[in-house]
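> Below are the sequence and a predicted model for it; my questions follow.
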Amino acid sequence: MRIHNAFTLGLFGGLGVLVAIAIGAAINQLAVILTYVGAALFIALGLDPVVSWLERRDVPRWLAILLTLVAVIGAFAGLVFALVPVLVTQTSKLITQVSDWANSLTFSDFIANVQSLIPKEILDVDATIGAAVNALLDPKNIAGIGGGVLTAGVNIASGAFGGLIVLILTLYFVSSMRQLKRGMYSLVPVSRRERFIEISEQVTESVGRYVVGQVSLALCNGVLSFVYLSIIGAAYPVLFAFVAFLFSLVPLVGTISGSVVIVVLQLMFNPESISTVIAAAIWYLIYMQVEAYVLSPNIMNRAVKVPGVLVVIGALAGGTLLGILGALVAIPVTASILIIVKQVFIPRQEAH
């Protein structure tokens, strides 16, 4: 349809802009739900290789799915009932130790020590602290602090609810992965379907292997941290092993960030045993080298083959756009783009 009238052309253009804005607003409103769906699909693709591995050993697909789901639910339940009580106990001890450490300090001595470092003409520490206390006692600020605490509580509850939603969606995606793929493939024209299926299978397999590899690295760090911290008599070994596991799930910077956090906290809460802190620091320095040059190449190179510079760029871009979740999915997404470029774009360029 050709539009010769300038007004009509402008009207249709304006309607197109409004539709685009409406679609963008709808996506923004659904951002949380889309994040839940993306996280669940990401985890499901990580579990799909386990199902396929069982199928290759003559296990019926329904039984392979059932065994995988039972293993996931059992691991989650075991984590809750076995690890959480220990974490709560050690966390409460840690909080108590921080409180006792803070109470052992004399506030007036603290102010005097700080003031001795800063000339009173530049900053009157006592007057500044008094002004800060008066500001905190202001009714308006108290209301703001109360609102912040309420918001934090709501965010925690929302996070727990979101985790439950992700778990339910993951179970659904794992059980219906083959049907989902079949439905997606049916939308592609028959002339291109075979090629599309081949590339899609490579992409999903790459994502699944990456999830398995990253979790394997995190488990390795967590288990070895618990064993070593227990041997050297470090404070709260279960808690800090869990911290090491969580940080190691984040690619590139996760292991080094978790190691620094653990060593600093050991120094804060176990200052009388400097040898333990030094032993922990040496351990993590050695472990980071082993992970970088032995574990990660042997585990991750079998999962995704992505040049190092693209790994860094992808992780930075993903973290900037979607935070931690973006950093987690950045590497498999980058690997998927590389597969598409190699399988589709480069052959087309060579054909011309």
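Sure, I can see it.

> alpha carbons only for contacts and neighbour counts from here, please
Will do.

> Show me what the longest helix along the chain is packed up against.
In terms of residue count, the longest helix belonging to the chain (DSSP state H) is helix 190-231. Identification of packing neighbours for helix 190-231 by 3 or more CA pairs under 8 Å, 6 or more residues apart in numbering; DSSP states H and E yields helix 31-56, helix 177-186, helix 237-248, helix 296-303, helix 308-340.

> Just say which of those is most tucked in.
helix 237-248 (a mean of 23; mean count of other CA atoms under 10 Å).

> can you list the residues that contact that helix?
Applying CA atoms under 8 Å, 6 or more residues apart in numbering, the contact partners of helix 237-248 are 86-87, 90-91, 214, 217-219, 221-223, 225-226, 229-230, 254-255, 257-259, 262.

> Alongside the first one, take a look at this:
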Amino acid sequence: MTLRSVFKGWVEHYFSDEEAVILLVVLVLGFAIVIWLGRMLAPFFTSLVIAFLLQGAVSWLERRGIPHLLAVILIFLGFIGILLAMAFIVMPLIWNQLVSLVQETPRMFASGQELLDDLQARYPNLVTPDQIQDWIGAAGRELTQVGQRALTLSLASLGNVLALIIYLVLVPILVFFMLKDSDRLVGFMLSLLPQKRTLMTRIWQEMDDQIANYVRGKFVEIIIVGSVAFLTFAFFGLPYSALLALSVGLSVLVPYIGAAVATLPVAAVAGFHFGISDQFFYVVVAYGVIQALDGNVLVPILFSEAVNLHPVSIILAVLFFGGIWGFWGIFFAIPLATLLKALVQAWPRGIKGHSEHQAVEVLSEE
């Protein structure tokens, strides 16, 4: 058996159906547009994601008898209200705490050095002066790199003011029209596809509700976990509560890894502020309770309809799509992995199963 015959058999097995070839072309074009034109079309893709999230609320109002245009206006005004609240209330608070944290970093660094010296005095056989100097040197280099990155980011952001203004103007306009004319836009996109699209329709119907529920559920999970974390940290008097709560809320985007990474800043700030005391352990235990309730109560409620993916598949999806598309890649890693799983299961068995189903229908009619 030659390589040519093997390749020919593989092509005939997977691409003998015309619809499978068209679906492959659509997928390749879609990924190519996102990869090569993603930066240029970023406002459009951002608006598309937001409109996709808000469409569920618009449909919910329509099912209760509210006209489409009025439902769109109400949801759009709520969206604008949330943006204004974040711009004038949440973001200034987080920015002020971030500035305070940067200013207090040298004092925290000195406290850490005192703690290492105390450990060396207590356990001279386990912690040597050379190890302490190595740790201090490594921490100093990391702080220097963080400072350089922050300076580079701040200088680069000066040139992005125009881009931010474009986002603030274009994104709300695009979101409004995507919600208002959603049926026309979807109809136009469907008109570009061939009439025979049974496989694509089945895959889209399978994925639509799952992706929508996942994305909306993630936003709700971020808000709930971040809010509860902020109230908990504020109750214990932990400094930088808003900044830490933001990191804890965003940590739910990365399954398994995010919770572990978010633990470090929470424990570090609590340790520097309270020392190794009862208050420190109270904060750590409360944070552990939040993570436990999120994983065992909130996630099953929000994602009861989610498909079952192996943890290895989830981590690989986060690494792969996060490396390609950054934040949005991490956010949509699980839906994209679910889409790939649906494609693998439906291709080519979905085509074969559809043919068998049609044959059964014909026989039953006869």
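Happy to help now that I have it. Please read these numbers as outputs of a predicted model, since none were measured by experiment.

> Can you pull the TM-score for these?
Laid over one another, the chains give 0.70 as their TM-score (TM-score structural alignment, normalised by the length of structure 1), with 302 aligned residues with a CA RMSD of 4.0 Å.

> Can you tell me the SS state at residue 289 of structure 1?
Following DSSP: H, G, I helix; E, B strand; the rest coil, the label given to residue 289 of structure 1 is helix.

> Tell me the counterpart of it in structure 2.
With TM-score structural alignment defining the correspondence, residue 289 of structure 1 maps onto residue 292 in structure 2.

> List the residues that contact its match.
With contact set as CA under 8 Å, 6+ apart, residue 292 of structure 2 has no partners.

> coming back round to it: for residue 170 of structure 1, which of the helices and strands packed on helix 190-231 of structure 1 is the nearest?
Of all these, it is helix 31-56 that lies closest to residue 170 of structure 1, at 4.6 Å by CA to CA.

> between that closest one and helix 308-340, how big is the angle?
Here helix 31-56 of structure 1 points in a direction 70 degrees away from that of helix 308-340 (axes from the mean of the first three to the mean of the last three CA atoms, to 10 degrees).

> For helix 31-56 of structure 1, give me the average deviation versus structure 2.
On superposition with structure 2, the mean distance recorded for helix 31-56 of structure 1 (mean CA distance after the TM-score superposition for structure 1) is 2.1 Å.

> buried set for the helix or strand following that helix?
Using DSSP states H and E, the helix or strand that directly follows helix 31-56 of structure 1 along the chain is helix 61-78. Across helix 61-78 of structure 1, burial judged by 16 or more other CA atoms under 10 Å covers 64, 65, 66, 67, 68, 69.

> Reformat the residues you listed as a markdown table; add distance to residue 30 of structure 1.
Listed next are the buried residues of helix 61-78 of structure 1 as a markdown table, based on distance: CA to CA, whole Å:
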| residue | distance to residue 30 of structure 1 |
| --- | --- |
| 64 | 33 |
| 65 | 30 |
| 66 | 31 |
| 67 | 33 |
| 68 | 30 |
| 69 | 28 |
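
> Which one of those residues is nearest to residue 101 of structure 1?
Closest approach to residue 101 of structure 1 among those (CA to CA): residue 69, at 45.4 Å.

> Tell me the residue in structure 2 aligned with that closest one.
Taking TM-score structural alignment, the alignment pairs residue 69 of structure 1 with residue 76 from structure 2.

> ditto for residue 261 of structure 1
In structure 2, the residue matched to residue 261 of structure 1 (TM-score structural alignment) is residue 265.

> ok, and what's touching stretch 190-199 of structure 2?
So stretch 190-199 of structure 2 is contacted by 19, 20, 346, 350, 351 (CA under 8 Å, 6+ apart).

> quick one: the last one from residue 199 of structure 2, how far?
Just to be clear, that refers to residue 351 of structure 2. Per CA to CA, to the nearest Å, residue 351 of structure 2 is found 7 Å from residue 199 of structure 2.

> quick revisit: number of nearby residues for the match of residue 261 of structure 1?
Number of residues near residue 265 of structure 2 (other CA atoms under 10 Å) recorded here: 14.

> re earlier: make JSON lines from the helices and strands packed on helix 190-231 of structure 1 and add distance to residue 151 of structure 1 to it.
Converted to JSON lines, these look like this (distance: least, CA to CA, whole Å):
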{"stretch": "helix 31-56", "distance to residue 151 of structure 1": "17"}
{"stretch": "helix 177-186", "distance to residue 151 of structure 1": "37"}
{"stretch": "helix 237-248", "distance to residue 151 of structure 1": "24"}
{"stretch": "helix 296-303", "distance to residue 151 of structure 1": "39"}
{"stretch": "helix 308-340", "distance to residue 151 of structure 1": "20"}
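
> So for residue 97 of structure 1, which of these sits nearest?
Nearest to residue 97 of structure 1 among these is helix 237-248 (14.5 Å), distances taken as CA to CA.

> Give me the range in structure 2 that that closest one lines up against.
Here helix 237-248 of structure 1 aligns to structure 2 at residues 241-252, judged by TM-score structural alignment.

> Aligned to residue 348 of structure 1, what sits in structure 2?
Here residue 348 of structure 1 is matched to residue 351 in structure 2, going by TM-score structural alignment.

> Pull up the overlap in contacts between residue 351 and residue 199 of structure 2.
With CA under 8 Å, 6+ apart, residue 351 of structure 2 and residue 199 have no common neighbours.

> Quick one: map residue 40 of structure 1 onto structure 2.
Matched to structure 2 by TM-score structural alignment, residue 40 of structure 1 sits across from residue 47.

> Pull the contacting residues for its match.
Residue 47 of structure 2 makes contacts with 171, 172, 174, 175, as judged by CA under 8 Å, 6+ apart.
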